[in-house]
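[1] Would you be able to build a 3D model of this:
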Amino acid sequence: MSAMPVDRTIPDIKAALRDRGGAVLVAAPGAGKTTRVPIALMGEPWLAGRKIVMLEPRRIAARSAAEYMAAGLGERAGARVGYRVRMDTKAGPKTVVEVVTEGVLTRMLQQDPSLAEVGLVIFDEFHERNLNGDLGLALCLQARSLFRDDLRLLVMSATLEPEPVAGLLGGVPVIESAGMMYPVETVYLDRRSDAPVERLAAEATALALGRHDGDALVFLPGYAEIRRTAAALSARLRGAGAEGVEIAALHGSMPPGEQDRALAPAANGGRKVVLATPVAESSLTVEGVRIVIDGGLMRAPRFSPRTGMSRLETARIPVSSADQRRGRAGRVAPGVCYRLWTEEEHRQLAQAGTPEIREADLAPLALELAVWGVSDPAELDWLDVPPAAAYTQARELLSALGAIGTDGAPTPHGAALARLGAHPRLAHMMLRALPLGLAADACRIAALLGDRDPMQGGDADLSLRLAALAAGDGRIEAGRRERLLAEARQFEAQLNNAIGESAGAGAAARADAATGSGLVASAGAVAGSDSVPGAGSATGSGSVARTASRSAQQSAYDCGLLLAFAYPDRIGKLRGGGKFTLSGGRGAYVPEGQPLAGESWIVAAELDDQGTEGRIRLAAPLRADDLERHFGDLVAERRAIAWEPGAGAVRARRTIHLGALTLREGPIADPDPAAVSEALLSGIRFEGLDLLPWSKSSRQWLERARFAALHDPAGWPDLSEAALLNGLEDWLGPFVIGMRTRGDLQRLQMAEALSAMLSWEQRRRLDEEAPTHVALPSGSRLPVDYSDPAAPALHARLQELFGWPASPRIAGGRVPLTLHLLSPAQRPVQVTRDLASFWREAYFEVRKDLKGRYPKHYWPDDPMQAQATSRVRPRT
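    Prediction:
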């Protein structure tokens, strides 16, 4: 092998690992760190027969790196150098260097926290800061602290800020290596363009092929853009007479054989264009590439604690990723990089990407920590601590799935979920499918949902994808279909293993006897109904092979049922016009014209997070009767006894609901009388005291009592409106028993209810100090007006007061009545609280005026000596 720049750092790396137990290697692109460092460390004495495990963020890179290192040793992968990734393993008893993806390391740690067979763990391309990478490093640090102080850790990256990582590892040395890269010219757009990235990429690629030698590597955010770019580029090349250029796709969902062909040089020495997602950004060498076309975009997962949903967003790449992509053009010779953005836009890019742990769905991480024995992430050492809101929501989901108990520890069901290695939602779905004989479908759905949509842009019905996957009728690309089926088969194997480990040898024996795909088909194979929440409520069993005979409609509803196991918070009830209310409380819609838009019930597997009404991208129909049959642990009864203002009555209703959704409702035949009375009083409190049947006398009683309390607060209760409303239960409660409606309230005897608030002595004093009427000199008895408790009033004709020397007083003589003196026509003449003064000073002017207007009436010269009368003139 020819020398590589990183070779010069090997002695420093060996010394740091030997003496300090760890190191951080910052090596520029092209330095050779991925393929040279592990091989150089294979013979270190401190390994003591143990192996080196190296983590790669992507499956393509892990497999490619292992095969390259093995070839350098003159071997094939699986001997001294092997790899282990999802759906593909080549490793054996002689393997010393094992390249794995990060989820594999987590499984290794859960199975053996001490990593007894591992001497060194290498975290490659750590700058990508994947969730599993951060988790793996945190678990390794605790494993080293608790079990293995001789476990060595090496973190490698081209663009990582090294100091925080070195500090996290205990202050280990930072070692730097230059790269081996030829000069790369960088070309930017002259001006900002809003054109689709596929059009810009096709134009730039065709232009670059005409100007420069070598093959081209085009970075695009996803498969849809790859497909459209391939079509546009093919048309351009045909128009330019360059049909001989081979166009290949490279993305993570491709089968390994197709990935190898994309990485290999073009046949017959021709030119090649590789249209790739960010999988080609690092740790991969695409042979012959001297041209890079960078679309500047990537798909990034974003989790919203507000909605509890994740979505993939198309976002701008950071500068670190742009530099990594640019470096691909200078690996074998001088090259050129066309960036499909302007220099001004480049200056606005973030320097580095956001760690996935800050923005991802943390349910898988929370489950792994629970199995590890940690409920609080703060118990571990992190570069970035998991956000509290997202972590709390993740724990709530695990609790709803029955994966963790009230103490936060994993249940047997939770342990089985973790062993499956899928997202907890999907793992729960697969386990719940077992007793229904639907495990094969569940595994295929898990494979479909774990990947990009194979029928993008079509109908949202997931059951159509499931049918297309089974039929092989061309609706799903053949290579893609085979890879999805292979992943489903792997889920089946993992499901058998997880159940076998849970149930013990007895379940394993039953699994051997199962027919169809080999899955455990009997509900009894699950380790007791308690190990899978709700399993006891499932009906039916038998081989999953029977799914082939189901009707399309039955299959669609089975698909919906399985989705509901995974997404109980996304069960949707139709509101009309394709709009649904989800059990989690938010709204969503299926575009009108699609069959699902008319279904009464659906389950949404994928939807965007835009506003209050997200668009449903993948879903399946659901039968209403399946909800209570299979989700009895989530279905609850709500009894509501409440005042309905519109009806003017207490309504007692029983509602069966699942989250925010009402399954059915109806009246309660025999509601609790106490609850009815409480609801009625709440209605009065809401509507106000005017709801009660106030009579003239009852209002006067209340006004008299308020007058008495105003002038002697210590001796009387507070009878203000606020106090009466707050104390309804005490003073009115005993009188409304058996009443439910506004009409019933009209039977209330308000005077009785009000007077019951006073003692016998207080009632006697009220009659004495706040009389209802006052006797006048004319013999009339007139009511006292207490509407203003500060100034109770008496309205009387002036002639009825002749002979009354002074204003009458109440409240034991403390309060004079305010006299409203009226004319014979009952019109106000004067208002006074000092009648004696009125007789002396104002009467004669008033008499002059009234005598002119009412000459027939009696207007004496001396009112103090005159006879009072209620008539025109007094009787002789």
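[2] alpha carbons only for contacts and neighbour counts from here, please
    OK.
[3] show me where the stretch 451-600 of the chain has strands.
    571-576, 579-582, 587-589 (DSSP state E, counting those that start in this stretch).
[4] Would you mind putting the ones you listed into a markdown table with mean neighbour count alongside?
    Output for the strands of the stretch 451-600 of the chain, formatted as a markdown table (neighbours: other CA atoms under 10 Å):
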| stretch | mean neighbour count |
| --- | --- |
| strand 571-576 | 22 |
| strand 579-582 | 24 |
| strand 587-589 | 24 |
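[5] now the ones you listed as a markdown table including distance to Arg623?
    Below are these laid out as a markdown table (distance: least, CA to CA, whole Å):
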| stretch | distance to Arg623 |
| --- | --- |
| strand 571-576 | 11 |
| strand 579-582 | 15 |
| strand 587-589 | 18 |
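[6] wait, which of those strands is closest to Ser463?
    Nearest to Ser463 among the strands of the stretch 451-600 of the chain is strand 571-576; the distance by CA to CA comes to 15.7 Å.
[7] Summarise which helices and strands the biggest helix by length in the chain is packed against.
    Using DSSP state H to define each element, the chain has its longest helix at helix 478-503. Helices and strands touching helix 478-503, as assessed by 3 or more CA pairs under 8 Å, 6 or more residues apart in numbering; DSSP states H and E, comprise helix 412-420, helix 439-449, helix 505-513.
[8] what's the angle from it to helix 439-449?
    120 degrees (axes from the mean of the first three to the mean of the last three CA atoms, to 10 degrees).
[9] For the comparison step, fold the sequence that follows:
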Amino acid sequence: MDHHHKERGGAELPIDSLLPELMEHLCKQTGAVLIAAPGAGKTTRVPLALLHSPWLKGQRILMLEPRRLAARSAARYMAASLGEQPGETVGYRVRMDTKVGPGTRIEVITEGVLTRLLQTDPSLEGVGMVIFDEFHERHLHADLGLALCLQMQSLLREDLRLLVMSATLEGERVSALLGGAPVVISKGRAFPVVTHYASNRLEGRMEDAAARMAAEAVRRHEGDVLVFLPGAGEIRRVQGLLSGTAAGLGPDVRVMALHGSMPPDAQDQAIAASPPGIRKIVLATTIAESSVTVRGVRIVIDSGLSRVQRFSPRTGMSRLETVAVSAASADQRQGRAGREAPGICYRLWTEQEHRQLKPQSEPELLDADLAPLALELAVWGVTDPGDLLWLDPPPAAAYGHAVELLCELAALDADNKPTRHGRAMAALGMHPRLAHMVLEADKLGYGAAACELAALLSDRDPLRSKVRSIDMRLRMEALHGHPPDAMDDAVRRRIAAEAREWRRAAGISQPSAGDGPGLGGADGHGLLLALAYPDRIAQRRSDGRFLLRSGRGAIVRELQPLSQEAYLAAAELEDSGVDSRIQLAAPLTLGELEQIMGDQIIEEDEVLWDRSAQAVRAKRKLRLGALVLKESQLADADPERVAQALMSGIAELGLDVLPWTRQARQLQARIALMHAHNQAWPDVSDESLLIDMQGWLGPYIGGMRRRSDLARVNLAAVLESLLSWQERQQLDKEVPTHITVPSGSRIPIDYSDPAAPVIAVRLQELFGWQQTPRIAGGKLPLTIHLLSPAQRPVQVTSDLASFWKGTYFEVRKDLKGRYPKHYWPDNPLEAMPTNRTRPRV
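    The predicted structure follows:
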């Protein structure tokens, strides 16, 4: 919001000279884009200037602000400029705080409020214009609100005016989205700001550097100091450093925090002008970047960091990341020092680092959990976000994950249409997880406690800096004053007020003390969290880690009581590394799981090969996702599944685990040889047998469960059963097991290499055998390993005729020397074969 005060009849602001042009455009067209630098006065001047436009026809103007603080401040300032209080001509509507009366013509609302108004009344009856202020911040609800307004404008309300106002946005893109709407550009009014960069890259803690620079700036310059820090934790640490004596701040310097989770009155106090004689150092998050002016600031110290929430479709979890700001954000922060007078900006990064900053911040839509958006679209009547106009469409993966979650929460049916329960969830206006928890818990009598949990979970963890425990029950007890000093009173009041607001929205009456969990008791919190986070139910493993229902691992970082619980429901997980880190959880019993997840728990029989036992194990399991809740031995397992499991074990171990005999391996090789010459024969290679185990081995392993049982399989008989009677006859004839040599001996044929079958025989037994013997109908010569009398190989040949004519005489010479008593004839073709030392006469 632009806070350059102009009392009635006060000074001109840069935007004033452009108001006639803007009004003329809106008389002719239903859309416009206003790019106005900080200080131009767009937030407080434009709505008032348009209030009496003829096309408005007395209807209301809605103006969206990205933050509650900005909405309240804008409404108060505009009301004051009219000499009124908020709730008269100008009012505001934010969550848990509304000042709107029957005569209100300008409503300043937060972005989520617009979505609720649209869902309640899709034509926005009585509204003539919607203004999207500070649109460059690209909050998800602003993108959603604009997409819904554009569709509603095209289908129902051609007269509705849409005005997008921004400080640092590519106006042409928005203009194109609005159908070629005119772009009006105004320069801001700002005093010069001298900017100083760090001379070296920051080393050490950023908080130390920020505190040091703030204390030094107070001593060197006039005016108040605004320090930009990424989050409440860093604000708290810098506040501690500046409150110490080492900081050297005098009693006239006050250190104040400014962030979104503070009570409204504390926020208002931080942005107000300091009393005379008092200087202030305001430690702020991005809340002070563009929407509000912190009065009295002349000095800005910028850490260059902001905290954003990033959603990972891979894990289904969001995580807060501290990232470098964009160049546009840095400029916005710098400009805060020049709103009321010349100023100074100290940046805690170097000029070289500045040149590497992204030009613009990423739209929240591209990195957010899209479950709220997907539910709003479903209730609006859109199942495919591509049916709407977006500046940046929602990413498909994150949107798909959001739809899955909504189906799990029973918000959407099988066609991704909203259920009655889903519509009730959307009407509550809270995150779908929390809405589901509140509605389901109310059926169980735990509605009030669920609203308290929802309020706690919607805020930053109030005990994070005070306790190491991740136990959600401690937060609920602190909310109820146990122990009395565990939670800051202002925080307790704010969370309690939000819980009352949720109870009112859900129609839940206030319970009497002691009713349900969370009212001093300790039971039921895990049950409630499991309703909100069904995908984050965790089961303790034997090694102390946890397994999430989704199958992902999780750990409790430090040993604490919850580390020993059998089941946890995790409300907050940090997506880091292989295992997510559980940040906030409550214990859950198996009985509670069965109570609320009964329809999702499935009974399944598991028949698997147990590698360690070398046997098939059959179990009956109760399963919730990846979690096994109960397990028992299954005596009557399906024989077919047992056989399949046993075969998977054989596949894992390899075919050598089967009881192969020499006879079986020889038969396998003989059939393989026939297959090589005729593809009609079965393929019995190890590779093929592994693939088709069901076909050839399945019928022979019935009743077997263990590796040792396989010893009963007669593999030779099993392989033979693959052949018909005719094939067996042909096999024995063409690929015999033995061959009779001239000496009369039956020599086994080795088929290890089906392409080259081998016989090993003493040379003397082959005298008179003129040609190499052949098998397979004469197609394949045998390879002959000729042996000495001592059964040692002396020659290998597959051409016996050539051997007798040539090589034999060299071999004979050698053998005659070594075995002189043996028979070594000069003419082997006419000699008598023998299997003795010499032939019998």
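[10] Please identify which of the strands of the stretch 451-600 of structure 1 is closest to Val292 of structure 1.
    strand 587-589 (40.6 Å).
[11] distance of the aligned partner of Arg705 of structure 2 in structure 1 from Gly688 of structure 1?
    In structure 1, the residue paired with Arg705 of structure 2 according to TM-score structural alignment is Arg740. Going from Arg740 of structure 1 to Gly688 of structure 1 by CA to CA, to the nearest Å gives 16 Å.
[12] Just confirm Gly479 of structure 1 contacts Pro255, I think it does.
    Yes: Gly479 of structure 1 is in contact with Pro255 according to CA atoms under 8 Å; the separation is 6.7 Å.
[13] More neighbours: which of the two?
    Pro255 (18 against 14; other CA atoms under 10 Å).
[14] now the closest residue to that one other than its chain neighbours: how far from Asp150 of structure 1?
    Of all residues not flanking Pro255 of structure 1 in the chain, Arg483 sits nearest, at 5.8 Å (CA to CA, 6 or more residues apart in numbering). Applying CA to CA, the value for Arg483 of structure 1 to Asp150 of structure 1 is 40 Å.
[15] Now do the same contact list for Gln746 of structure 1.
    Going by CA atoms under 8 Å, 6 or more residues apart in numbering, Gln746 of structure 1 touches 692-693.
[16] typo on my end, it should be Glu487 of structure 1
    Glu487 of structure 1 neighbours (CA under 8 Å, 6+ apart): 87, 444, 447.
[17] aligned partner of it in structure 2?
    That one, Glu487 of structure 1, aligns with Glu498 by TM-score structural alignment.
[18] for Ser234 of structure 1, same thing?
    Looks like Ser234 of structure 1 aligns to Ser243 there (TM-score structural alignment).
[19] what's the burial count for that match?
    Ser243 of structure 2 has 16 nearby residues by other CA under 10 Å.
[20] right, so of the strands of the stretch 451-600 of structure 1, which gets closest to Arg299 of structure 1?
    Arg299 of structure 1 lies closest to strand 587-589 among these, at 22.9 Å (CA to CA).
[21] Who are the packing partners of the closest one?
    Partner elements for strand 587-589 of structure 1 (3+ CA pairs under 8 Å, 6+ apart): strand 579-582, strand 613-621.
[22] Onto which residues of structure 2 does that strand map?
    The aligned range for strand 587-589 of structure 1 is 553-555, by TM-score structural alignment.
[23] what about that stretch, how far off from structure 1?
    Here the mean offset of stretch 553-555 of structure 2 against structure 1 after fitting is 2.2 Å, by mean CA distance after the TM-score superposition for structure 1.
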